[in-house]
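[1] Take this sequence and fold it.
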Amino acid sequence: MDQETDPRILKTFVLHRVLDEDPVNRAVILLGSLFEDIPAIVRVEKTALPGSVASQLSDSLERVDRVEKNDIYMWFMGWLSASARSNPDLKINVISPCTEVHIRKYTRQQILMVHETPALYKSVVEPYIAAFPPSRTQWVTDILTGKTEAEKVLYKDPNPSAGYLILPDMKWDLTTLSSLYLVAIALSPAIRSLRDLRKAHIPMLKSIRREGSRVVQSKWGLKRGSVRFFVHYQPSYYHFHVHIVNANYAGLMGSTVGQAHLLDDIISMLESDVDAGPTIFERLTLTYGLGDQHGLYAPMVAAQADLDDES
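    Reported below is the predicted structural model:
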């Protein structure tokens, strides 16, 4: 087995510091190293377990199975004690080698609400997005081209300009239906975020809503309305994607007001948009929470003072 994909690599992990603890989602994010000198972020998340299993948990990781590897991202399932049962105790995500950008992203942050006017998007945010090297989304490209996770794809529309594919998100353990989490990723790299959506994208967005609902009903028996479709702004990566999660998923990170925009609302806004001139997402001022470790934090916070002076 390839050394970097061998589940035993977790035995080489040396903790440097705890980046964040999330008691609501029963997760801890650790910064450390693998094989002594390779920087790595490890997110350990306790999977959903029935009460009858809780008494069997111990303090040691006895078994680890690799689920997937895509570029620098790896996913494992872990068991805290020797057991023949199929349900793991932990879902473990590894990013290695991690970068300073990853460390900042996963460090606990103080949130400040900011107002992004169309002018600020053009002067601050758009150049920030354009500066990202293609390597930052290489893992997305690998999924779209079928190089990785091809066996996980649940639906694909191959149209190069309006197509997309649907597959399980890395945050889901692939087992617990109450925390079902899928993602629809657009094939076109030209759509980077909510700001790039136009009336011409309505058929694609409606197709994502329709096919996403069909997939969760046919595969998991969830009826229409049982899942929530939303888009993040700011997103975690700048290649347009739609989150598809169980509507009953409580305590979901990333579904807070400001960051999450319901797909139904986005479609409705685009349908009511003008036919000529700047589009609605070019005209809107968007208000959202920005963490103090985000690359946009300093310039956006500095710009807020000027907005206050103008109001």
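[2] C-alpha from now on. contacts and neighbour counts both.
    Will do.
[3] in whichever strand or helix holds Val215, what's buried?
    Using DSSP states H and E, Val215 sits in helix 202-220. Neighbour counts over helix 202-220 (16 or more other CA atoms under 10 Å) mark Ile202, Met204, Leu205, Ser207, Ile208, Arg209, Glu211, Gly212, Ser213, Arg214, Val215, Val216 as buried.
[4] Next, work out how far apart Ile266 and Lys206 are.
    10 Å (CA to CA, to the nearest Å).
[5] residue contacts, Leu262?
    Arg228, Phe229, Phe230, Val231 (CA atoms under 8 Å, 6 or more residues apart in numbering).
[6] Turn those residues into a markdown table, columns for distance to Ala305.
    A markdown table is the format used below for the contacts of Leu262 (distance: CA to CA, whole Å):
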| residue | distance to Ala305 |
| --- | --- |
| Arg228 | 36 |
| Phe229 | 34 |
| Phe230 | 30 |
| Val231 | 28 |
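[7] Alongside the first, I'd like the structure of this one:
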Amino acid sequence: MAVVAEGLRKQYGDKMALDGFDLTVAEGTVCGLLGPNGAGKTTAVRILATLLRPDGGRARVAGLDLGTDAAAVRARIGLVGQQTAVDEVLSGWQNLVMFGRLHHLGAARARARAAELLDRFGLAEAGRKPVKQYSGGMRRRLDLAAGMILAPAVLYLDEPTTGLDPRARNEVWSAVRALVAEGTTVLLTTQYLDEADQLAGQISVIDHGRVIAEGTPEQLKSRIGGDQLELVLHEESDLPAAAEVVRRVSGAAVEVDRDGRRVSAPVRDRVAALTDVVRALAERGVPVQDIALRRPTLDEVFLELTGSGVAA
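    Next up is the predicted model:
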């Protein structure tokens, strides 16, 4: 395992930031760490990055014990924070060379590594331009490149796409996927739950200092009812008949929205349910404006688990 945390505890005065935090992340995967404000995400990442000592518990990162091998752990990890760490006056190449030198690489090796990373992150053509001329997505990719100077086994990403437009976010996502394909393990904290859905094979939800749920995105979504059948009618007067059909087919409680002329209910066999509802409505002469099957979103899962709509 790339990251193993067992019973981590951290207290600030009267506040228990971590209260028995457990986490296991397999090598070469992306783990999304989600939780509301004050849940303990930042504290957990700081401990796992050796920036903070826990009050209790233990952890291993890249096979090394945080308590006894902190210096060795730091040589195996990378950390990309919320704010860009690159110098806007310097070029992308100069920034990476500077980071290489700060990591004690020789001058020749730092220059070679900078060239390798610029090419890997699609920045080779812009490498000699000042960073102030880069787009938001380019700057964030340069940040990721800086975090990869020593080719870390584990990379911590804290809100990597905050403030980026959709195109720039996709650029960063592609860069993260490329890193993972090459064997890097990523621990991701993000306020965008669709980002965790896109990137993470495993998600751990933290609240009040401990993990309250974990699994793949699909496993977490299945916890709140699986697929949802939704249909929109042309006429409000057809709502009772449509609700009866959906209730009979789904065998579940039906939600009726009169203002939106909408009927919805959770279903187990998505294809069979859709087919049966369409056939039954046609037999009863109930016209439908729209019908669809929808999976729960991670936003809904998050709200169900934590009672909060904020994952920042």
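[8] What's the TM-score once they're superposed?
    Once superposed, chain against chain, the TM-score is 0.28 (TM-score structural alignment, normalised by the length of structure 1); 146 aligned residues with a CA RMSD of 6.4 Å.
[9] quick revisit: how about the buried residues of helix 202-220 of structure 1 in TSV, adding distance to Leu182 of structure 1?
    Formatted as TSV, the buried residues of helix 202-220 of structure 1 follow (distance: CA to CA, whole Å):
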residue	distance to Leu182 of structure 1
Ile202	20
Met204	17
Leu205	15
Ser207	15
Ile208	11
Arg209	12
Glu211	12
Gly212	9
Ser213	11
Arg214	13
Val215	10
Val216	9
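[10] before we move on, back to that, which secondary structure elements does the helix holding Val215 of structure 1 contact?
    Here helix 202-220 of structure 1 touches helix 263-271, going by 3 or more CA pairs under 8 Å, 6 or more residues apart in numbering; DSSP states H and E.
[11] Okay, angle between the helix it packs on and helix 202-220 too, please.
    Angle of helix 263-271 of structure 1 versus helix 202-220, following axes from the mean of the first three to the mean of the last three CA atoms, to 10 degrees, is 160 degrees.
[12] how about the helices in the stretch 151-300 of structure 2?
    Assigned by DSSP state H, counting those that start in this stretch, the stretch 151-300 of structure 2 shows helices spanning 166-181, 193-199, 217-222, 239-250, 270-283, 298-306.
[13] Can you say which of those is nearest to Lys15 of structure 2?
    Checking the helices of the stretch 151-300 of structure 2 against Lys15 of structure 2 by CA to CA gives helix 298-306 as the closest, at 18.6 Å.
[14] which of the residues in the closest one are buried?
    Buried residues in helix 298-306 of structure 2, counted by 16+ other CA under 10 Å: Leu298, Asp299, Val301, Phe302, Leu305, Thr306.
[15] residue contacts, the residue nearest to Val263 of structure 2 when sequence neighbours are not counted?
    Spatial nearest neighbour of Val263 of structure 2, excluding adjacent residues (CA to CA, 6 or more residues apart in numbering): Val256 at 4.7 Å. Going by CA under 8 Å, 6+ apart, Val256 of structure 2 touches Leu239, Ala243, Arg262, Val263, Ser264.
[16] 7 Å - rerun?
    Arg262, Val263, Ser264 (CA atoms under 7 Å, 6 or more residues apart in numbering).
[17] Return the subset of those residues lying in strands.
    Arg262, Val263, Ser264 (DSSP state E).
[18] contacting residues around the closest residue to the first one other than its chain neighbours?
    Read that as Arg262 of structure 2. Nearest residue to Arg262 of structure 2 in three dimensions, chain neighbours excluded: Val232, at 4.5 Å (CA to CA, 6+ apart). When contacts are counted by CA under 7 Å, 6+ apart, Val232 of structure 2 touches Arg261, Arg262, Val263, Val288, Gln289, Asp290, Ile291.
[19] If any of those are buried, give me the ChimeraX selection for them.
    Buried members of the contacts of Val232 of structure 2, defined by 16+ other CA under 10 Å, are picked up in ChimeraX with:
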select :261,262,263,288,291
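[20] now the contacts of Val232 of structure 2 in TSV, with distance to Leu142 of structure 2?
    Below are the contacts of Val232 of structure 2 laid out as TSV (distance: CA to CA, whole Å):
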residue	distance to Leu142 of structure 2
Arg261	49
Arg262	47
Val263	48
Val288	50
Gln289	48
Asp290	45
Ile291	44
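[21] burial count for the spatially closest residue to Ala27 of structure 1 that is not a sequence neighbour?
    Spatial nearest neighbour of Ala27 of structure 1, excluding adjacent residues (CA to CA, 6+ apart): Glu45 at 4.2 Å. Neighbourhood size, Glu45 of structure 1 [other CA atoms under 10 Å]: 22.
[22] and what of Leu112 of structure 1?
    Residues near Leu112 of structure 1, counting by other CA under 10 Å: 12.
[23] That one and Glu21 of structure 1: what is the separation?
    20 Å.
[24] which one among the contacts of Val232 of structure 2 gets closest to Cys31 of structure 2?
    Ile291 (34.3 Å).
[25] so that closest one makes contact with Leu233?
    No: with contact defined as CA atoms under 7 Å, Ile291 of structure 2 does not reach Leu233; the gap is 8.8 Å.
[26] still on that earlier bit, quick one: which of the ones in strands among the contacts of Val256 of structure 2 is nearest Met16 of structure 2?
    Ser264 (41.2 Å).
[27] Quick check: the closest residue in space to the closest one that isn't next to it in sequence vs Gly92 of structure 2, distance?
    Leaving aside its chain neighbours, Ser264 of structure 2 sits nearest to Glu230 (4.3 Å; criterion: CA to CA, 6+ apart). For Glu230 of structure 2, the distance to Gly92 of structure 2 equals 49 Å [CA to CA].
[28] where do the contact lists of Ile291 and Leu233 of structure 2 overlap?
    What both Ile291 of structure 2 and Leu233 touch, as defined by CA under 7 Å, 6+ apart, is an empty set.
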